[in-house]
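>>> Have a look at this prediction, sequence included:
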Amino acid sequence: MELTTQQLKEKINEYKKKLSVTVVAHFYQRDEVFEMGDITGDSLELAQKTMADNSEFVVFCGVGFMGQSVKVLSPNKRVVMPKAACCAMATMIDGMQFDASIKALNEAGIQNENILPITYINSNADVKAKVGEMGGMVCTSSNAKKIITTALMEGKKILFVPDRCLGQNIANQMGLKSCVIGDGSNVADADIICFNGFCSVHQLFSVDDIKFYRKKYPGILIAVHPECDPAICNAADFVGSTSQLIKYIKDLDENQKVAVGTEFNLVNRLRSKNTYVLSSTKPECPTMNETTLRDVYDVLKSIDDGAPLNEIHIDENTQKWAKIALDRMMAL
């Protein structure tokens, strides 16, 4: 029997009362799923908040690397995902591609002892583990500048994976030289050497979009995520992580118009008026939007049946080194 949205919500709430579960939802989830979250936030925020949660099961509504981060930081918890969705950026690099990037630096005359890798949290556990083994650490979009500033004190070249845009934007903010592996640049001349990964959603925004809104609404502010192309960030009034964007827009006068360059579901929830999506197309993350209310219901039912769906498991060595990489970040 097909259940209505309201019936699904009621059954989900019944399971939440019955079972030792906490439903966790990322800001980019569709509204009806986001509303079911006991804990909501961005990727690292969710992992940190669940560390203090006492439920046996974490039902993580998001994408794979986020659920993995919860499992790495809270290995005794059982983490299940309503939908086994994968972040496109995170899938752009794996352990083998990380090793190939190190090899490319070696061939450019940069030895391992002179490389300090940093991985954006939008990466899978195997990449985080590789980074941890080499003495590196994880960063988020909100703390990347602080992490890179600290890392540069070691006098090494920074290998930044997987998001080239975040790496380049931080380099621009700090007045450093960056390059992308494979773009023909001499990597030995760069301070920050970026892997050629990107967020498909944040690539949808263009400088023409900014020009359109500035012309249509004189005085409008432009606020974007640092996963956007450097040309977009350079033309914006504010660049910040998901949580920083939320605070920035919340603090604006209600009559101040603002166009926001990030995922549609988040922008749509920010405020009821004078907020626009900085795109001529709907910038909706396809993998974040894979999770439905029915998926949440199904995974809760599977827990109740004693056969949890989509449970995350990480091997011991990956768990160890990925946690070290995350712990180094949180220590700062």
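Now that the structure is in, tell me what you want to look at. Numbering: from 1, shown residues only.
>>> C-alpha from now on. contacts and neighbour counts both.
Fine.
>>> Any figure for the gap between residue 117 and residue 241?
21 Å (Cα to Cα, to the nearest Å).
>>> which one of these two has more residues nearby?
Neighbour totals were compared for residue 117 and residue 241, and residue 117 leads with 29 against 19 (other Cα atoms under 10 Å).
>>> quick one, helices of this protein?
Shown for the chain, the helices assigned by DSSP state H span residues 5-18, 31-34, 43-51, 64-73, 95-107, 125-133, 144-152, 164-174, 207-216, 230-235, 242-250, 264-270, 293-304, 316-331.
>>> second one coming, line it up with the first:
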Amino acid sequence: MSSVHELIRGAAMREAAARETTRTTGRPLASAGHRRPIVLRATGVSSCDTELADDPWAIDRDPGYGPGASSADTIPSLAPRQGPLPAEYTSASDAELTERIMAAKAALGDRVQILGHFYQRDEIVQHADFVGDSFMLAQAAKEHPEAEAFVFCGVHFMAETADILSGPDQAVILPNLAAGCSMADMATIDQVEECWKQLTATLGTGAPGGLQPVIPVTYMNSSAAIKAFCGRNGGIVCTSSNARTVLEWAFERGQRVVFFPDQHLGRNTAKAMGITEEEMPLWRPHLALGGNTAAELEAARVILWNGFCSVHKRFTVAQIEQARADFPGLTVIVHPECPAAVVDAADGAGSTEYIRKEIEAAAPGSVIAIGTEINLVNRLQQQRPDLTIFCLDPVVCPCSTMYRIHPAYLAWTLEALLAGETPNQISVSAEVADDSRVALERMLAARP
């Protein structure tokens, strides 16, 4: 058995003991990223990038997405940057920040709801009124008309979707404007419009049987502008949990689909529906016809945009093989944003909610390797100490942009709201919101 996986067992036992101490003493959760190195608790292995342990305000204004899994991705020049935080927040201890957050939250009451994504650090999740994936949290915003504001502890595109679905008098706030998403940024509205222009010129505007030549489908992990594009052009939005239903909806209306921005979710979903690799050309936005011939596009069923999640792209078949060798009989579960070969080698693949439910249903004593973001994997191990759960990649990073939502930003946001200010409000224009809502409502109306 490898030394890494020996560490997994020991770390799980230490985690269980630490959780018991927390239950009995009532002390707040320790911060994983405040003035200390990040250690992956499932393995005890250091972070893949030591700079990720830096306080986010030290790196928020640097070029790129910051250290971590998405540091090699190209960030748009106009991506928002977070301004400096007052020193009273950056110099506060973990305990002081926790106390200030809890006091402000109590004073604000039901006027403000905190939405926390599954991938957030524990010291943020502990304050959230709702925890879920991006669409679950946007739905939570829609279902709470009594709230004056939603503090969205996630990334930019998620806050946009919450703003689209919430009421016109409700504010959606992103505590750190530098919390973006490299995958969402891999498809800009200008690139998508140019792609559509070329596809229309190549494939025409009509097809046999009254079908559209191509239906645009966008993953939830995309900008509001691209969701609006889909709404205007007969398209639809999907999540990782309903991608197959959405593709079935699209094929009832069109000969083929253009799917963006995540090629892996599109490919894995289409493969499960019997569509071959030859029928799924990759569109590279900087090349004419995306680097394809007109004949290849004509023969296509799904045209895949060349985008990906930096975290999920790290998982490999070799990691699965090593895990199976170290733990005979283990179960491997991965997210469908992983490459197709990884999904094929796993025992199961599905959305974050699917992974959560699989862990809930697992028999005590099971050993489960998971291919997804490390904060979620660690939290699942905490919730099921009777299981051995570990991340497939022994040196996987947290999502570097999600990790930018630090308690200092949350404390600053809540106290600003308490003072009558509305910092970092995410506002989608009425025109874009209306067209986006069309695509989102089509998704909600699509049933398996």
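Great, that's in hand. Computed from a predicted model, the values in this text were never measured in an experiment.
>>> who wins for proximity to residue 87 of the first structure among the helices of the first structure?
Proximity to residue 87 of the first structure, assessed across the helices of the first structure by Cα to Cα, is greatest for helix 64-73 (6.7 Å).
>>> That closest one vs the second structure, average offset?
When the second structure is overlaid, helix 64-73 of the first structure sits 0.5 Å from its aligned residues on average, using mean Cα distance after the TM-score superposition for the first structure.
>>> so that helix aligns onto which residues of the second structure?
Helix 64-73 of the first structure lines up with residues 156-165 of the second structure when matched by TM-score structural alignment.
>>> Touching that stretch from outside, list them.
For stretch 156-165 of the second structure, the surrounding residues in contact (Cα atoms under 8 Å, 6 or more residues apart in numbering) are 134-135, 137-139, 141-142, 152, 170-174, 177, 179-181, 184, 221-224, 426-428, 433-434, 436-437.
>>> what's the counterpart of residue 392 of the second structure in the first structure?
In the first structure, residue 392 of the second structure lines up with residue 278, judged by TM-score structural alignment.
>>> same question, residue 357 of the second structure
So residue 357 of the second structure corresponds to residue 247, using TM-score structural alignment.
>>> Give me the distance between its match and residue 241 of the first structure.
Distance of residue 247 of the first structure to residue 241 of the first structure, given as Cα to Cα: 10 Å.
>>> ditto for residue 219 of the first structure
Separation of residue 219 of the first structure from residue 241 of the first structure (Cα to Cα): 23 Å.
>>> Please apply the same query to residue 79 of the first structure.
Residue 79 of the first structure sits 25 Å away from residue 241 of the first structure, going by Cα to Cα.
>>> same deal with residue 170 of the first structure?
12 Å.
>>> now swap in residue 58 of the first structure and tell me
Applying Cα to Cα, the value for residue 58 of the first structure to residue 241 of the first structure is 24 Å.
>>> same question, residue 53 of the first structure
With distances taken as Cα to Cα, residue 53 of the first structure is found 24 Å from residue 241 of the first structure.
>>> so how many other residues sit close to residue 337 of the second structure?
Neighbour tally, residue 337 of the second structure, other Cα under 10 Å: 28.
>>> same deal with residue 84 of the first structure?
The tally of other residues near residue 84 of the first structure (other Cα under 10 Å) stands at 19.
>>> what's the residue nearest to the spatial centre of the first structure in contact with, if anything?
Centroid-nearest residue in the first structure: residue 122, 4.5 Å away (criterion: Cα atoms, centre = their mean). For residue 122 of the first structure, the contacting residues are 65, 66, 87, 89, 90, 162, by Cα under 8 Å, 6+ apart.
>>> who wins for most neighbours among those residues?
Highest neighbour count within these, by other Cα under 10 Å: residue 162, with 28 neighbours.
>>> so it sits right up against residue 196, yeah?
Yes. When contacts are counted by Cα atoms under 8 Å, residue 162 of the first structure is listed as touching residue 196 (6.6 Å).
>>> How many neighbouring residues does the equivalent of residue 423 of the second structure over in the first structure have?
In the first structure, the residue paired with residue 423 of the second structure according to TM-score structural alignment is residue 309. Using other Cα under 10 Å, residue 309 of the first structure is surrounded by 19 other residues.
>>> what does residue 245 of the second structure give?
Count around residue 245 of the second structure with other Cα under 10 Å applied: 16.
>>> quick one: whichever helix in the second structure runs longest aligns where in the first structure?
If you go by DSSP H, the second structure has its longest helix at helix 3-25. Using TM-score structural alignment, helix 3-25 of the second structure corresponds to no residues of the first structure.
>>> residue range for the next helix or strand after that helix in the first structure?
Downstream of helix 3-25 of the second structure, the first helix or strand assigned by DSSP states H and E is strand 39-40. Under TM-score structural alignment, strand 39-40 of the second structure has no counterpart anywhere in the first structure.
>>> Next: stretch 222-236 of the second structure.
Using TM-score structural alignment, stretch 222-236 of the second structure corresponds to residues 123-137 of the first structure.
>>> Quick one: end-to-end length of the matching stretch, please.
12 Å.
>>> and that stretch, how far from the chain's centre?
16 Å (Cα atoms, centre = their mean, to the nearest Å).
>>> just stretch 144-159 of the second structure next, same as before
So, by Cα atoms, centre = their mean, the centroid of stretch 144-159 of the second structure is 15 Å from its chain's centroid.
>>> cool, stretch 173-191 of the second structure as well?
Here stretch 173-191 of the second structure is found 11 Å from its chain centre; the criterion is Cα atoms, centre = their mean.
>>> Same check on stretch 181-200 of the second structure?
Averaging C-alpha positions (Cα atoms, centre = their mean) puts stretch 181-200 of the second structure 19 Å from its chain's average.
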